[in-house]
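Asker: one predicted model, sequence on top.
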Amino acid sequence: MSLENFIPLDQLCTHYKVEMSFFTSLNDYGLIEITTIEESCFVHKEKTGEIEKMIRMHQELNINFEGIDTIFNLLKKIETLQSQLINTQNRLRVYED
């Protein structure tokens, strides 16, 4: 497995000044997926934006892990509803013209 698409968790801990237990808790709640390769823990590079949001929610807004999970579920639901609305509007335009 190629490591170029992964970031070591210890680097993220150092960069964001958080404990490894924070990432373990995020993994336990299903918010991130930790991949273990040769006894080192990694996360996918594409998830760094979401991870940064989670860290900011937890540190700056004092939101617990259950709250972060709820917020991300609601954001996904909003995204799905917005997509459905756009599709419906596009289908309605066919009948309006």
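Answerer: Looks like it arrived, so ask away.
Asker: alpha carbons only for contacts and neighbour counts from here, please
Answerer: Fine.
Asker: buried residues in the longest strand anywhere in the chain?
Answerer: Looking across the chain with DSSP state E, the single longest strand is strand 40-44. In terms of neighbour count (16 or more other CA atoms under 10 Å), strand 40-44 has its buried residues at 41, 42, 43, 44.
Asker: pull the most distant pair out of these.
Answerer: 41 and 44 (10.4 Å; CA to CA).
Asker: mind listing the strands for this structure?
Answerer: Taking DSSP E as the test, the strands found in the chain are 6-8, 35-37, 40-44.
Asker: and here is the other one:
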Amino acid sequence: METEFITITEYCINYHIDPSFMVSLEESDIVSFPVVEKEKVILTDQLAELDKYVHLHYDLQINIEGIDAIRHLLQRVHDMQEEIKELQNELHLHK
């Protein structure tokens, strides 16, 4: 199965995104872009996450540091929700 992707250049042109924003995301370890044929690409399974960051930055005027903080907090909420589900399942087993 071949991995589908779009180059960062294509993405930036199609969605009117400043390429420096993409560089900042990668330099901040928010996302990682693999290299295919000497060009950095966005894997299709990264697009939804990347779209969130673009929205936060361009529509809500949130800087890279803010995006990183939001990403971290959302991951913590997700982890806690998973832990709650596990605890609820354990509780149901002991009833």
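Answerer: Received, thanks. Note that the coordinates shown come from a computational prediction; the quantities given were computed from them, not determined experimentally.
Asker: that older thread, would you mind putting the strands of structure 1 into JSON lines with distance to residue 56 of structure 1 alongside?
Answerer: Rendered in JSON lines, the data for the strands of structure 1 read as follows (distance: least, CA to CA, whole Å):
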{"stretch": "strand 6-8", "distance to residue 56 of structure 1": "19"}
{"stretch": "strand 35-37", "distance to residue 56 of structure 1": "23"}
{"stretch": "strand 40-44", "distance to residue 56 of structure 1": "18"}
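Asker: tell me which of these lies nearest to residue 22 of structure 1.
Answerer: Set against residue 22 of structure 1 and scored by CA to CA, those come closest in strand 40-44, at 13.2 Å.
Asker: that closest one: average distance to aligned residues in structure 2?
Answerer: Taken against structure 2, strand 40-44 of structure 1 registers an average deviation of 1.3 Å after superposition, with mean CA distance after the TM-score superposition for structure 1.
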